[in-house]
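Engineer: What follows is a predicted protein model with its sequence.
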Amino acid sequence: MKKTFILFAAGALLAGAACTSSDTTTDTTTDTTTETSEAATGNDMATGNKTTTTETTGAAVTITNMDDATFISTAASSNAMELQLSNMALQKATDAKVKEFAQMIVDHHTKSSQELQAAASQVGVTVSDVIMPMHQKMIDELNNYTGSGYDEKYMDLMETAHKHDIAMYEAKSMNATNPAVKDFALKSIPTLRLHYEMATNIEDTVD
């Protein structure tokens, strides 16, 4: 599970580096784990938070310094990935709790996608329906599973995706340039935490 998240976070940073032109720093850090913070207020990060840094053409880009446009693109891709995974789970999952969770994700992330588009319009950014390679990889992984193994893998991917989302949204809730983006990030954090907690609990039951 932790190895999957490390690879996922690293992929996110590569994607952020490709999309970001203005938010860079010359320092490079090396730790690859990100812990979720205790508060959804956006006033402070939890003690001990660590962020992955990926070096690209001499500039380091971290999950904590995505510009607003990069955040929007990454959040849109993550939403699309979670919607696709969950729609697949509604068809292929065998556990009733997994199917209920998948339906909740479809409902919540459909609404989140609409709210993200509204925030993006305030920034002058068009939300793309293109799924980034790091998110497409997770979709491809789930396609390799069937039966009870499918249920467990889906919940594992949901846990990983939401852990990453929480870290990304918490950072953006504190450093967004546009107020609409900040408000969207802050508003989304409690729901993302709920999804993460539920994914963790359900995954334990289908192991």
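Structural biologist: Good, I have the coordinates.
Engineer: From now on I want contacts and neighbour counts done on CA atoms only, so please keep to that.
Structural biologist: Will do.
Engineer: mind listing what the spatially closest residue to residue 154 that is not a sequence neighbour touches?
Structural biologist: Closest residue to residue 154 apart from its sequence neighbours, by CA to CA, 6 or more residues apart in numbering: residue 142 at 6.5 Å. Each residue near residue 142 by CA atoms under 8 Å, 6 or more residues apart in numbering is listed here: 85, 150, 153, 154.
Engineer: hold the first one in mind and look at this next one:
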Amino acid sequence: MNIGRKYRWLLYGLLPVLVTLGMAIADDSNRSLPEPDRSFIRQAAKDSLWHISLGELALKQAAGGNIRKYGEDMILGNRRIQADIQSLAKKKGVDLEIDQDPLQNQTLEHLSREPGAGFDRQYISLMIDEQEKSERLYREEADHGQDRETRGFAGGVLPWIDTQLKRARDILLGIPQPFLK
């Protein structure tokens, strides 16, 4: 009975230490996400918001129905991606404070002043560049990411990006060339 009391007091004395150690280990698991994976999550979040903004502009400005449809699909697809990124970021302890990019704001302003077919050509050309950039970003993470879950997320989005890139290229080929005088 006397031995039981000794162990009980020992246990009570060690309990705060064990709880603190457990919390430190749990907190460290979030910080252990390698910086390249953290950087990917932040950049993917920023890019998806940018693509949503461009898609919203396409819904308002596009002359061609295929451009409006592409813009709509960019909004829907990137909202799903954004939701998944936010969930992944929260789980991995990645802060997603995203600052507005001045160059992106200037691009939106420029495109919003471009009428009809001129907008269509510039928008879809920009989306080809953006999808190529996204494809490189996601491929790099899928092939070389250190965190298994982040790598899996990137690999899961790649087919959609590849499809949208091909689609944008096909749309561009269908837009009539402007006449040069």
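Structural biologist: Looks like it arrived, so ask away. It should be emphasised that the depicted structure is a prediction, and the values quoted were computed from it without experimental measurement.
Engineer: Give me the TM-score for this pair.
Structural biologist: Superposed pair, TM-score by TM-score structural alignment, normalised by the length of the second structure: 0.72. Supporting alignment: 143 aligned residues with a CA RMSD of 1.8 Å.
Engineer: that older thread, the residue nearest to residue 154 of the first structure -> the second structure?
Structural biologist: Aligned counterpart of residue 142 of the first structure in the second structure: residue 111 (TM-score structural alignment).
Engineer: Next one: that match relative to residue 94 of the second structure, how far apart?
Structural biologist: 32 Å (CA to CA, to the nearest Å).
Engineer: same question, residue 174 of the second structure
Structural biologist: Residue 174 of the second structure is 41 Å from residue 94 of the second structure, where distance means CA to CA.
Engineer: Neighbour count for these two, which is higher?
Structural biologist: Neighbour count, other CA atoms under 10 Å: between residue 174 of the second structure and residue 94, residue 94 has more, with 21 against 11.
Engineer: was I right about that one contacting residue 38?
Structural biologist: Yes: with contact defined as CA atoms under 8 Å, residue 94 of the second structure counts as touching residue 38 (6.4 Å).
Engineer: hang on, residue 55 of the first structure is in a strand, isn't it?
Structural biologist: Yes: under DSSP: H, G, I helix; E, B strand; the rest coil, residue 55 of the first structure falls within a strand.
Engineer: okay, now it: neighbour count?
Structural biologist: A count of neighbours around residue 55 of the first structure, defined by other CA under 10 Å, yields 18.
Engineer: can you tell me which residue in the second structure aligns to it?
Structural biologist: That one, residue 55 of the first structure, aligns with nothing by TM-score structural alignment.
Engineer: Residue 55 of the first structure and residue 10 of the first structure, how far apart?
Structural biologist: Distance from residue 55 of the first structure to residue 10 of the first structure, counting by CA to CA: 11 Å.
Engineer: Identify the residues contacting the most centrally placed residue in the second structure.
Structural biologist: The centroid of the second structure falls nearest to residue 44 when counting by CA atoms, centre = their mean (2.6 Å). Counting by CA under 8 Å, 6+ apart, residue 44 of the second structure touches 85, 134, 137.
Engineer: Of the residues you listed, which is the most crowded?
Structural biologist: In the contacts of residue 44 of the second structure, the most neighbours by other CA under 10 Å go to residue 85, 23 neighbours.
Engineer: quick one: the strands in the first structure?
Structural biologist: Here the first structure has its strands, by DSSP state E, at 53-56, 59-62.
Engineer: Same list, those, but as JSON lines with distance to residue 112 of the first structure please.
Structural biologist: What follows is those, written out as JSON lines (distance: least, CA to CA, whole Å):
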{"stretch": "strand 53-56", "distance to residue 112 of the first structure": "27"}
{"stretch": "strand 59-62", "distance to residue 112 of the first structure": "24"}
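Engineer: Could you identify which of those is most buried?
Structural biologist: Counting by mean count of other CA atoms under 10 Å, strand 59-62 has the highest mean neighbour count of the strands of the first structure, with a mean of 22.
Engineer: gap between that strand and the chain center?
Structural biologist: 18 Å (CA atoms, centre = their mean, to the nearest Å).
Engineer: And stretch 165-180 of the second structure, by the same measure?
Structural biologist: Chain-centre distance of stretch 165-180 of the second structure: 26 Å, with CA atoms, centre = their mean.
Engineer: And the contacts of it?
Structural biologist: Stretch 165-180 of the second structure is contacted by residues 66, 67, 70, 117, 120, 121, 124, 125, 127, 128, 131, 132 when judged by CA under 8 Å, 6+ apart.
Engineer: Understood, closing this out.
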